[in-house]
Structure formats: C-alpha cells, structure tokens
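A.B. asks: Sequence first, then the predicted structure, then my questions.
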Amino acid sequence: MCGIVGLFIKDPQLEPELGSLLSTMLGVMCDRGPDSAGFAIYGEGSPGSVKLTLRGPEGTDFAGLAAGLGLPATIRDTHAVLTVPVGQEMAVRASLAASASGIAVVGAGERMEIYKEVGLPTQVAKRFGLERMAGTHAIGHTRMATESAVTTDGAHPFSTGADQCLVHNGSLSNHRGLRRRLEREGLAFATDNDSEVAAAYLTSRMRTGDTLGQALEHSLDDLDGFYTFVVGTESGFGVLRDPIACKPAVMAETQSYVAFGSEYRALADLPGIAQARVWEPEPAKVYFWNRLQ
C-alpha cells in the first residue's frame, strides 16, 4: 500500500521547520507503511563538494572511518554524511568499496541527504533527528512490503543520480525486462525492488539528454503498471501518476509551500492548510516545482 509525502518550501522563513513538518507527515502515514521508512532532505551544500550518504550496520565506527579518509562527517545513527571534494569522489568511493565492508553509499549530491531504516516511520524519523533538520524541500516514504523483503535495502527513497531520488507507490509489471536493459547500459542495482528500477530508468533517460520532465513523460510509455512517483532533485520536486491513477494522491499549495500526500490527512497539520488550494493531481500529467524559478 505504502505512503508518500513531499514538501517544497517557497517561503525561506519556513525552511528551518522543514524537518519538523515532514516528520509529522510521515507519522500520519504509518498505517500505510509500517515496515520501514525513509526520506531525502535537501539542505545546505558546499560548492565544489559532494555529500555522500553512507549506511552501515549498527555500531559502525563512522567517526573512525571519516578520520581515516581525512573527511568531515555528520553521523546520524546508522547513517553518516561525508563531505567530499568533487575531485576526490571516485577515489573515496573506491576506498570505501575496498576497505569498508558492509558500508553502502545510498545517495550523493551537493545538497541531498538520504536516510532510511526498518521500523515504524515515527521511530525512523526520531532515530535520525528529522524534526531538527532544515532545508528547502524533502520527500518521504512509508513502506508496506508486498513484493520484496522487509529490509533497509528495500526501503525508499532510491537514488541513482546526483541530487536525484525517487519514492514510489504502486507496482511495475515490466521491471525485470527493464532492469536487464538498464544493466546492459552499465547501471547497477543493489536490490530487487521495482522502485530502484524506476529511479534508474529516469537516470538513463536523462543521460541521453532528457530533462526530468521529459524522462517522466517517456516513463508513461516505457513503464507498465500502476504507480505514483515523487522525485526529488537539487532544485525541486516533481509528481507523476500513471494514466489510470488508481493510487491515491492529493496536493496542496499556498504562498509558503507545495505539499504532496497519499492522503489528505498527511497534509492536515500543515500551517495555513485551511487556505490552501487543494487538488488531486491528474493522471499522466507531470507536475514540477523549481526553487530556481
């Protein structure tokens, strides 16, 4: 069943409250996805640097790992964010692969950080201190595993491109064939989750020159199934429902924010929601909000 939430801040004065607002939205979606949860948050970045979000087993010595690499790190429970000069990213990835057993890179980008774990969404948000995080926009997911195991690897969001990630509600019927095609293009997969295939598909299309909007439009022809996608990028977030639109979705917009929820109750505690324009996104229509506009 799963639950999706997203929040795009238009008023800079609301940016310090991004994490707190998203945490509440995730908590409301607990009963749509009690198995695991995750979120991507877009905060401050450093030009010329990339954030690598690492995930490791409980008890991982992230402080020692970061010290050995000579890099600053922000440690949050089972995750850590390394700030790496762009020119050193490939060397750091190679070093992690060679010597840091059990460590996975779950996201990379100038501004994006990704956190996900098994457990109730409220507990996952608390473990990572989501309510204290600030930023311009964020997306989140609560998972009810129906087609793959309940694991942290299977939790959303999935990222296969810099500062880009995807959360997905629904099911893709042709993901196995699409996975094989993408693997021939050189894309690698860490899980059996069809949502990771959808994320990789968008990355593949954008490598050929598509904008994100064009990639999402092409997905309507290339991806079979029923789904809602919410995609985060460095500059904003987008929404797409399949042509049938059988999965529930609702959006709200005020002068201060744009919000997405699988159900209206996920938006009910947002400030000014009583005055918001509220609507159900149309089938097969790409919506996108960009902070650079």
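C.D. replies: Yes, it's here.
A.B. asks: When you work out contacts or count neighbours from here on, use the C-alpha atoms and nothing else.
C.D. replies: Will do.
A.B. asks: which stretches of the stretch 51-200 of the chain form helices?
C.D. replies: Taking DSSP state H, counting those that start in this stretch as the test, the helices found in the stretch 51-200 of the chain are 62-69, 89-99, 121-128, 175-184, 194-207.
A.B. asks: Out of the ones you listed, flag the one nearest residue 45.
C.D. replies: Among those, helix 89-99 comes nearest to residue 45, with 15.2 Å by C-alpha to C-alpha.
A.B. asks: adding another structure so you can compare the two:
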Amino acid sequence: MCGIVGLHLRNPDLYPRLGELLSGMLGEMQDRGADSAGIAVYGNPTWAPAGHACVSLLELDVDPAAAATALGAVVGAPVAAQYVDNTLVVSADVATDDLLAAARTTYPTALVAGFGNDLTVLKGVGAPRDLAASWDLASASGWQGVGHTRMATESAVTPAGAHPYAVGPEQCLVHNGSFSNHATIRRELRAQGVEFDSENDTEVGARFVAHQLAQGRDVETALKEVCATFDGFYTLVVSNRDSFAVVRDAIACKPAVIAGTADWVAMASEYRALAHLPGVENARIWEPEPEVVYAWTR
C-alpha cells in the first residue's frame, strides 16, 4: 500500500515549521505502511548548512569526529559529521561531487542515502512516528520535504529498501504502487552503466528519472517518459532542491490528493495527512489527473 507526502513552502515565515508539519503528515500515513519510513528535507541548517554539500550515509559504524577528519583530509576542507539516529550526515563547503567521491572512497561499504546542496535524507526500519521522533523531525526547518511510509511488497525491509530514493544530486523520488516491468528496465539501465543499491522496484524508477535528467531533460519530460516506459500502478513524487512534481499512472488507482494556498503546496496519499496544515480550510484541493505532471518551483 504505502503512503507518500510532500510539502513545498512558498512563505518563508513557515520555514521554521517545515519539520513539524512534515512530521504530522508522515504520522498520518503510518497505517498505510508501518515497516519502514524515510524523509528528505531541503534547507535544514542543523543538518546541512546553507549552500554546503551534504551526504547522508547509512550502514556505517564510525566515530563522527574520525569521519570528519578522514573526509576533510580527502576534500581539503573542514567537514562536519553527525549522526541523526542511524544516518551519518556529513557536510562541507565544497562541490557535491567532491564530497560524494570522498565518502564513497573512504567508506565503500556505506549506503549513500542522498546527496546534494542543502539536502538531508534519513531512512530507517520501524514505525514512522517512532522514526520521526528519533530524528527529531519536528524541530527541523527548511523550505521543502518529502516523506514515505512503506508496506514492503517488492524487496526486503531494510534501510536500503526504504524510500526516498535519492540517486541524483539533490533529487528524491517516493512511490506508492508497483512497477511490473522493473526487472526489464533495470537490466536496460545496467547495460548503460547505471548501478543499483537494492532490488526495490522504486529504485528503478528513481534511477530512470535521474538518468533522464542527467541527459538534460527537465522533470516534466522525464516523468512523461516514466509514463511511457513503466507498466504498473503508481503515484510518484519527484523533488529537487527547488521544486517537486507529482504524476500518476494512466489508471490512477493509487490514491493522491493535492492542496495549495498562497503559503504552500502539499500532496499526500490521503487528505487526512493535509488536514492540519495552516489555512487548509481555504486551500484549493483536487485529485491529480492520470498521466498529468504537476510541478511547482521555489
């Protein structure tokens, strides 16, 4: 089943409340998927200082001070490192590619959960409300966030199988549904040199979108290619540092609702995840049409 949420803040006065609002949205989706969860937060300076490259690492057991020293020696600049529950978040005022390469070289067995300027990705196994509390999500600030609660159907319940899938710079994808032809598309992408971290069908969608964007296509075109290429039932949210977009398959059997005001745009699998947002009583609320790409830019 799974539950997905996304919140794009238009009013900077609400930035300090991003985590509070996103935490409430995620918690409301717990009964759609209680085995694991994840979030992507854009703009929380506690985790990712403004304008700094940030890499989120899972499946790693290392002292954060030692990690900061080791990575700083590679990139030639000071590195900050901290654990947020089980995720080691490292940041530095360097190019994202340089910090990412240093992390992969220094800790080759770690799982890269996300990377990019101002972006932090946290994923874990367990009930979404418990995970949100362990991350202290309610205290996070920022301008945009997406989240996912998972009911596993396609792969193991592990951090690697949890969403979001953040496989391109500052890009994230969350998914409710199932891609029936993911194995074929995975083979085609691997033949083009794309590497995978899991057997999850959602990762195939994320790698496909990232591959499209890396070739210069915009998000709308990439998501239209998803609709043309993937079989199955799905609602997707794709985000980058400055925007997020929503698309559903041709049958649109997976639930989704979008709401918007002058202060924010939000989406969720069910309206109850939006009911606590400020001013929702005056929002425009609608169900996205099949295969129509809805996108908003900061």
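C.D. replies: Sure, I can see it. This is a predicted model, so every value here is computed, not measured.
A.B. asks: Switch the helices of the stretch 51-200 of the first structure over to TSV; also include distance to residue 112 of the first structure.
C.D. replies: Formatted as TSV, the helices of the stretch 51-200 of the first structure follow (distance: least, C-alpha to C-alpha, whole Å):
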stretch	distance to residue 112 of the first structure
helix 62-69	19
helix 89-99	15
helix 121-128	15
helix 175-184	24
helix 194-207	15
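A.B. asks: Could you say which of the ones you listed is packed most deeply?
C.D. replies: Across those, averaging neighbours per residue (mean count of other C-alpha atoms under 10 Å) puts helix 194-207 on top, at a mean of 22.
A.B. asks: elements contacting that one?
C.D. replies: Judged by 3 or more C-alpha pairs under 8 Å, 6 or more residues apart in numbering; DSSP states H and E, the packing partners of helix 194-207 of the first structure are strand 158-161, strand 164-172, helix 175-184, helix 212-222.
A.B. asks: which residues in the first structure does stretch 209-224 of the second structure match up with?
C.D. replies: Using TM-score structural alignment, stretch 209-224 of the second structure corresponds to residues 202-217 of the first structure.
A.B. asks: can you list the residues that contact the matching stretch?
C.D. replies: 160-161, 182, 219, 240, 284-286, 288 (C-alpha atoms under 8 Å, 6 or more residues apart in numbering).
A.B. asks: neighbours around the counterpart of residue 139 of the second structure in the first structure, how many?
C.D. replies: In the first structure, residue 139 of the second structure lines up with residue 132, judged by TM-score structural alignment. Residue 132 of the first structure: 14 surrounding residues under other C-alpha atoms under 10 Å.
A.B. asks: Ignoring the adjacent residues along the chain, who's closest to residue 132 of the first structure?
C.D. replies: Ranked by C-alpha to C-alpha, 6 or more residues apart in numbering and with sequence neighbours excluded, the top spatial neighbour of residue 132 of the first structure is residue 19, at 5.8 Å.
A.B. asks: From what I see, that neighbour and residue 128 are in contact.
C.D. replies: No. Residue 19 of the first structure is beyond contact range of residue 128, at 10.5 Å (criterion: C-alpha atoms under 8 Å).
A.B. asks: so which of the helices and strands packed on helix 194-207 of the first structure gets nearest residue 65 of the first structure?
C.D. replies: Nearest to residue 65 of the first structure, of all those, is strand 158-161, at 22.9 Å by C-alpha to C-alpha.
A.B. asks: corresponding residues in the second structure for that closest one?
C.D. replies: The aligned range for strand 158-161 of the first structure is 165-168, by TM-score structural alignment.
A.B. asks: what sits up against that stretch?
C.D. replies: Contacts to stretch 165-168 of the second structure, defined as C-alpha under 8 Å, 6+ apart, come from residues 113-115, 121, 172-174, 202-203, 206-207, 210.
A.B. asks: which residues does the residue nearest in space to the middle of the first structure contact?
C.D. replies: Closest to where the C-alpha atoms of the first structure average out (C-alpha atoms, centre = their mean) is residue 157, at 3.5 Å. Counting by C-alpha under 8 Å, 6+ apart, residue 157 of the first structure makes contact with 38-40, 114, 116, 140-141, 165-167.
A.B. asks: again, 6 Å this time
C.D. replies: Contacts for residue 157 of the first structure (C-alpha atoms under 6 Å, 6 or more residues apart in numbering) come out as 166-167.
A.B. asks: how close does it get to residue 14 of the first structure?
C.D. replies: 23 Å (C-alpha to C-alpha, to the nearest Å).
A.B. asks: Residue 83 of the first structure too?
C.D. replies: Applying C-alpha to C-alpha to residue 83 of the first structure and residue 14 of the first structure gives a distance of 25 Å.
A.B. asks: More neighbours: which of these two?
C.D. replies: Taking neighbours as other C-alpha under 10 Å, residue 83 of the first structure and residue 14 compare with residue 83 leading, 22 against 16.
A.B. asks: Please pull up the equivalent of the more buried one in the second structure.
C.D. replies: By TM-score structural alignment, residue 83 of the first structure lines up with residue 91 in the second structure.
A.B. asks: Might one say that its match is in contact with residue 57?
C.D. replies: No. Here residue 91 of the second structure does not reach residue 57: they are 11.2 Å apart, not a contact under C-alpha atoms under 6 Å.
A.B. asks: Find residues that contact each of the two.
C.D. replies: Both residue 91 of the second structure and residue 57 lack any common contact, where contact means C-alpha under 6 Å, 6+ apart.
A.B. asks: show me what contacts the residue mapped onto residue 270 of the second structure from the first structure?
C.D. replies: Applying TM-score structural alignment, one finds that residue 270 of the second structure aligns to residue 263 in the first structure. If a contact means C-alpha under 6 Å, 6+ apart, then residue 263 of the first structure has residue 249 as its contacts.
A.B. asks: With residue 200 of the first structure instead?
C.D. replies: residue 160.
A.B. asks: Next one: it relative to residue 221 of the first structure, how far apart?
C.D. replies: To residue 221 of the first structure, residue 200 of the first structure is 16 Å away according to C-alpha to C-alpha.
A.B. asks: Now do the closest residue to residue 59 of the first structure other than its chain neighbours against residue 106 of the first structure, distance only.
C.D. replies: Of all residues beyond its chain neighbours, the one nearest residue 59 of the first structure is residue 78 (7.5 Å), with distances taken as C-alpha to C-alpha, 6+ apart. From residue 78 of the first structure across to residue 106 of the first structure, the span is 12 Å (C-alpha to C-alpha).
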